[in-house]
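Peer 1: here's a sequence, model it:
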Amino acid sequence: MREFLKSILRQVGALLLAYTVFCLFLVFFFVVLGFLIDGKGVAIRDQSILIFDLNVNIKDAPRSQTIFASFAESLQGPPTLEVTLKDTLDAIKRAAKDDRIAGLLLFGSRNPGESGSNYPNLAEIRRAIKKFSEAGKPVLAYLIEPSIRDYYLATAAERIIINPFGYLKLNGLSARMAFLGNAFEEYGIGIQISKAGRFKSASEAFTRDGMSEENREQTERWVHGIWDFILDAISEERGISIDALRRLSSERGLFLPADALGEGLVDAVHYYDVVLEEMGEIAAFDDSIESFAQVRLPHYIEEGRVQLAPQFDQDDRIAVVYVEGEIVSGEGDGVRFGGDRIARELRKLRQDEGVKAVVLRVNSPGGSALATEIIEREVQLLGREKPVVVSMGGYAASGGYWISTSADIIFANPSTITGSIGVFSLFLNLSEVANRHGVTFDGVKTSPFAEIFDITRARSKEEIAVIDEFTESIYEAFLEKVEGGRGMRREEVEAIAQGRVWTGADAIKLGLVDRIGGLEAAIDEAVHLGGLAAGSWRLVEIPRRKDFSSILENWIKRRDGEPLLSNYKMLPHSIGKLLSGFMVLQDLNDPLGIYARMPFLVTMD
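Peer 2: From the prediction side, this is the model:
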């Protein structure tokens, strides 16, 4: 028996040794590969055209990578489907002064399913494109089947060409919401809700089969507000009155190329080979691809990052902290922003004497009330020691607005969705679905409220009363945050709160934000408030952009996690859209079940 055990131990020891050696070899391989590939530049010819593929998703925060994604990127170069807003703005600004870049070509279609497709991001990119054009360099847009997003961005170009077999959409916006009430009832899933705010409609997705009147009223207002913003921009660039654009949208909506040309919506109707010839007249010829010299936006960004790396002898810094996506309790992950993680980063910035001001870039619909308050507390403490400027992206609503209230100045775009000052509580009851499958529950307790958070039964009237009290107290705290942060009277806050969603254009009139502007304007204001001279500071971004070595370190420590089914967006659109409705439940991790979040499951086309 002893010899048998020794044999087993020897085999186990050999396996552990082999595994250790394999891991060390793998680490060595990746490190060497990283050094070999590090700094691989992109060769850009003189008189090149910068290609802006509209299918590129433009997000706020740098990507959260896994070791395998980083490895693939090292071999294949940067991905063509995702860049950050700041990188995009910097690249277009740099290209305007770059003698190698002869012009800009917008091509392709936006992906409306991603957070980066929001109109505030596109508005800021439009401004950058117009400045590029003002530098004396041509901008051309080639469209085939453009969405309204595509066309909105393309109107910043000097000329718009459409494919003869394409079409142009100007059929307006719609906002549709998925409602799971009937599905939950069918499957035997019970939902109990407590909410504060007449317009607080986030919980409706789980309890109803359609919109409440209050939700319909507020949604119609913000959708029409964004549509007005789009029409105003198109009108200014195309020289068509807003009334005429409304008429075209109402009477037809979809336009064949010849009709779009006749109405002045585009400048020409051509196949792509004509566009190639036109680009050839502007750019040099590249023998290696037998076409005009060109560089795609992600590669141009990468080249700029290598050549224009920040000078670390500059001690003074402006920090941009990104809060993009759902706010959840704990650390979060690559998809969701954990309150503890963001609070820790803000605390570090507060204690760092080299950081002179902070920009909080918020592109979030909110989430856990506890996580939101943890972040807001650190924003408040940070603001006592150095300037804090908020830049609102596509969404800065409910919890997203909560964390913004203590800032010195809040910037928003007219099409930003904000407000939603209200809270709700949501609790599941899985007893019926369990019973249908032969599972029952029984037990004992020491006091009437010992099982208040139990999901295997419905809450009693007494328990609901306690939950209502908690919900109302959180709502009161939210109102106080707005009242103190914005310098408003309580009655003024109550009149615009109630969970109601507003556009940025409305918010500035109501006193919820201070100025209209994007990320660049917020950074400029932070530099001013920080008392910094031009060229005397550098920008740092939080979460920090991960290089190969840090990704490798995280992989070894097993710190990078990804929730199950987090890639449901890769599924066919209709299936992914349906599944996303159920996936939001995994975001509901507040310890008390109380959330400051705008309506769930809204898709706008």
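
Peer 1: only C-alpha atoms from now on, for both contacts and neighbour counts.
Peer 2: OK.

Peer 1: what distance do you get for the residue nearest to Asn171 when sequence neighbours are not counted to Arg305?
Peer 2: Leaving aside its chain neighbours, Asn171 sits nearest to Gly253 (3.8 Å; criterion: Cα to Cα, 6 or more residues apart in numbering). Gly253 is 42 Å from Arg305, where distance means Cα to Cα, to the nearest Å.

Peer 1: how about Pro257?
Peer 2: Here Pro257 is placed at a distance of 40 Å from Arg305 (Cα to Cα).

Peer 1: which one of those two has more residues nearby?
Peer 2: The neighbour count for Pro257 versus Arg305, taken as other Cα atoms under 10 Å, is higher for Pro257 (24 against 16).

Peer 1: list the contacts of that one.
Peer 2: With Cα atoms under 8 Å, 6 or more residues apart in numbering as the criterion, the residues that contact Pro257 are 162-168, 269.

Peer 1: I have a second one here; can you model it like the first so I can compare?
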Amino acid sequence: MRAYKWIGLLLTASFSVFGADVLKDNVEYTTSIAGAYDSRSTFTNPAALGFQTDLNGATPLSAFSTSLNANQNNDYVFSMAFGWLGFGIEHLVRNVGDLNRYSFALGMPFTPYLYYGIRYAFTRSDSAALSHYDSLTMGLQLRAHKRFSLALLAEGLNQPTHNGSLVPTRYTAGLLLNPIDPVRLTLDINTYSNNFLKSLGYEANAEVELARGVRVRAGYHHERKWQVGLQLNFGFTSYFSAFQPETPTRSVLIGAQFSVKPYSSLISFHSGLEMTVNGAVAEEPVNGGLLGSDRPSLLDLLKRLDEASKEPGIEVILIDLKSFPLGLAAAQDLADAVLRARGAGKEVEVFLGNAGLKEYLVAAAADRIYIEEGSELRLAGLREARYYLRGTLDKIGIEGELFAKGKYKSAPETFTRRGPSEASKEASLQRLRSLEKTIFAHLQKHRKISQKKWGQVLDHAMFSPEEAKEWQLVDAIDTFPDRKESLNAIFTENVQVMKDSIALQPRIAVIVASGDILQGRSALLSFAGSPQITYKKMETFFESALADPLTQAIVFRVSSPGGEILPSRQIASLIERAKKKKPVIVSMGDYAASGGYMISAPANEIFASPTTLTGSIGVFLGKVNLSKLYQKIDLKKEILTDAPYADLYSEDRGLSPGGRKILSRRLDQYYDSFVDYVAKQRQLALSKANEEAQGRVWTGTEAAGKKLVDKTGSYLDAVEAAAKRVGLAPGAYEYYVLANSASLFSPFGDGGWLKAETKTPWPVASIAEQIHWATLLSERPFLYLSATGLMEN
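Peer 2: You can find the predicted model right below:
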């Protein structure tokens, strides 16, 4: 497929034929300046190049066409387009000689509804009468409604000369009307500047799509009289023809155009989708730039499955699940997309290598599970792992003077204890049991595993491929390439087809907030490969979504354990302002806890996966006391001040009783403010909000029962809810992730080498992150989930 794309980029071409007036007639048979015809738009109306790029991306386009004329040599035309740019060569045979005309075109958007284009053309010929005719053309297209488009085209604006005379400018107005979906009607009317509106030319056509990718056209031209045409799409090729029986040469136009994206066609070129899921998947997409590697987002995977579900030609979906780097909630989102595909009648097969519970959770949703020879299936259950640094810090003379508000707010315990408190242990065990219950319900429903058998599975823990098949945990032992080869199907990695809409569809913008919430980016966390959320970044994304007239609603994907209070509150206020203009629906990922919950609370509606960890409504603050360490290394620090608490956050001394009292007061204020904010945003009684707060972490299922979230549902459920809230029917909208674009001056993309390729190994990254938070505590209070690693075996 990649080789084909490069060949297509190098060899793209489009061909068309024009009427008898070589100087002016640039409208192809049965076409309109209000339409879009891939690279042939270079000749019909260059404004359409801009629309096509917005509609289908910067897709290389190519085609060939020629006209067969009675008693005359054939004309032929070559053109190519990539994104906004078009280029064309026409070879035309006329009575006074042959000529070549070269065209360069550019089409761009003014707005998502209005497009403009410009074309410069010049001729070369052995005939002096036909050579050196330079022409400037400008075009407009208005595409503000899905049922019609309007266009204007002015050709010869530079008033070129021909045989010593000025050539008048030709003005054309065009209308494309789609009264019902199979039918399109077009009307073009033209006049010349030297006889403006006194003499009119016209062309009218009707097009009917008889079946998917099969279109017939018929129309009437004021000079050429009756004309008929046919278009047939097949895979990456679209064949077209037109016949004008009443012209002197009885012209027949035949041609084909090509794209690196397949056309919508009656006979699908592909019958299978193949997907590879590996450690590169992230919540937020990463553009690797020129030299780096792109990392797909979770939504990219879900969208590919969603599109395959709706594609009639796709019969089977094969997923090579090498590993899944995200958490349980994200795995459930992927499993939900697999179930949707099955519900649409697709056969879904998942292939496992060395796999754990997350991978098996996804695979269980498929029709069949394969495991590779020599691999291992590990189903040992869930565990939480956490570091306690108190003993280590005591040895080196560091003391964490940290204070938390909320019975279950255990984040500071990492620095202040040698093991978990009873409250922390109680909450963790309850949380694990809730998650295990959800996971078992999924496996029981889709793999028919009984409670007794699941207990035996956990006792056995690790399975060879033969054991996994014997225990009926998988269906067969096979490899992805061998199974793919055995199927009578042509596979593709992407089922997107060339769209042929009259206007751009409404959009649902997806904004991803993944990682720790910070006032500014942290170099240490960047080095550790950890994603980060800043107010500035979120503000940029929300402003973009709010400014886009096509974006009707916003899905805010939150996957964050929290962070600093100030940016958390700033982002929450940003959501409050945004939802006054457009609905904001939150989809919670693996975590949306503490500060992550605060930024979710103001949304119009909150969806959480059953395995999302959320809540943790509590606060901690304090500082790190290095006085004993300084004594050990004989380091002195002198502070001169007359103010009693100017040294409150100084790391070289402990907190005084007065200092503790100040921090305790601020802790109460932060906590009360957080609980009050949740109560108001979620419309809960203050006493109820306080009861569910206390720093306790809830699963998505538990949070729904406590009204902290509105519904348990998947990522795609949230997208559909956003569309429904603004009255968009299924299939009548698009959704996309707002992400940082790669800079021209940053060849390694969004994150350079480190973010795109490097992840500091666990536990080094974990300790580095925790030390980072400890150093930040000298200045800032936090809303943060305890530094617990939820793991599966």
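
Peer 1: any idea what the TM-score comes out to?
Peer 2: Scored by TM-score structural alignment, normalised by the length of the first structure, the superposition of the two chains gives a TM-score of 0.79; 529 aligned residues with a Cα RMSD of 3.4 Å.

Peer 1: restricted to strands, list the contacts of Pro257 of the first structure.
Peer 2: Judged by DSSP state E, the subset of these located in strands is 162, 168, 269.

Peer 1: correct me, but the last one touches Gly166?
Peer 2: If I follow you right, that is Val269 of the first structure. No. Judged on Cα atoms under 8 Å, Val269 of the first structure makes no contact with Gly166 at a distance of 9.4 Å.

Peer 1: who has more neighbours, those two?
Peer 2: Set side by side, Val269 of the first structure and Gly166 show unequal neighbour counts under other Cα under 10 Å, the larger going to Val269 at 20 against 15.

Peer 1: with adjacent residues omitted, what lies nearest to the more buried one?
Peer 2: Using Cα to Cα, 6+ apart and skipping residues adjacent in sequence, the residue nearest Val269 of the first structure is Ile162, 5.0 Å away.

Peer 1: next, count neighbours for the alignment partner in the second structure of the one you found.
Peer 2: In the second structure, Ile162 of the first structure lines up with Ile371, judged by TM-score structural alignment. Ile371 of the second structure: 28 surrounding residues under other Cα under 10 Å.

Peer 1: residues in contact with Ile371 of the second structure?
Peer 2: With Cα under 8 Å, 6+ apart, Ile371 of the second structure has these contacts: 351-353, 465, 474, 476-479.

Peer 1: tell me the spacing between it and Gln472 of the second structure.
Peer 2: In this view, Ile371 of the second structure and Gln472 of the second structure are 12 Å apart by Cα to Cα.

Peer 1: before we move on, back to that, now distance to Leu16 of the first structure too, for the ones in strands among the contacts of Pro257 of the first structure, in CSV please.
Peer 2: Putting those into CSV (distance: Cα to Cα, whole Å) gives the following:
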residue, distance to Leu16 of the first structure
Ile162, 62
Leu168, 62
Val269, 67
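
Peer 1: of the contacts of Ile371 of the second structure, which belong to strands?
Peer 2: 351-352, 476-477.

Peer 1: how about those in CSV, adding neighbour count?
Peer 2: Supplementary listing: these in CSV, determined by neighbours: other Cα atoms under 10 Å:
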residue, neighbour count
Phe351, 27
Leu352, 28
Ala476, 18
Ile477, 18
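
Peer 1: which residues touch Phe148 of the second structure?
Peer 2: Counting by Cα under 8 Å, 6+ apart, Phe148 of the second structure makes contact with 175-178, 502-503.

Peer 1: among these, which ones are in strands?
Peer 2: For these, secondary structure assignment (DSSP E) places 175-177 in strands.

Peer 1: may I ask which of these has the most neighbours?
Peer 2: Most crowded among these, counting by other Cα under 10 Å, is Leu176 at 24 neighbours.

Peer 1: any idea which helix or strand carries the closest residue in space to Leu140 of the second structure that isn't next to it in sequence?
Peer 2: If the residues on either side of it in the chain are set aside, Leu140 of the second structure comes closest to Tyr116, at 4.4 Å by Cα to Cα, 6+ apart. Of the helices and strands defined by DSSP states H and E, Tyr116 of the second structure is found in strand 114-125.

Peer 1: downstream of that strand, the next helix or strand is which one?
Peer 2: Moving toward the C-terminus from strand 114-125 of the second structure, the next helix or strand (DSSP H and E) is strand 135-145.

Peer 1: read off where that following strand ends up in the first structure.
Peer 2: Under TM-score structural alignment, there's no match for strand 135-145 of the second structure.

Peer 1: and that strand, what does it pack onto?
Peer 2: Of the remaining helices and strands, those touching strand 135-145 of the second structure by 3 or more Cα pairs under 8 Å, 6 or more residues apart in numbering; DSSP states H and E are helix 47-56, strand 114-125, strand 148-155.

Peer 1: can I get those in TSV including distance to Phe78 of the second structure?
Peer 2: Formatted as TSV, the entries for these read as follows, by distance: least, Cα to Cα, whole Å:
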stretch	distance to Phe78 of the second structure
helix 47-56	16
strand 114-125	14
strand 148-155	20
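
Peer 1: tell me which of these is the most buried.
Peer 2: Mean neighbour counts were compared across these using mean count of other Cα atoms under 10 Å; the top stretch is helix 47-56, at a mean of 26.

Peer 1: so which elements touch that one?
Peer 2: Identification of packing neighbours for helix 47-56 of the second structure by 3+ Cα pairs under 8 Å, 6+ apart yields helix 41-44, strand 97-109, strand 114-125, strand 135-145.

Peer 1: OK, contacts around Met108 of the second structure?
Peer 2: Taking Cα under 8 Å, 6+ apart as the criterion, Met108 of the second structure is in contact with 47, 49-51, 84, 115-117.

Peer 1: now, among those, which is nearest to Thr760 of the second structure?
Peer 2: Of all the contacts of Met108 of the second structure, Thr760 of the second structure sits closest to Trp84, with 41.5 Å by Cα to Cα.
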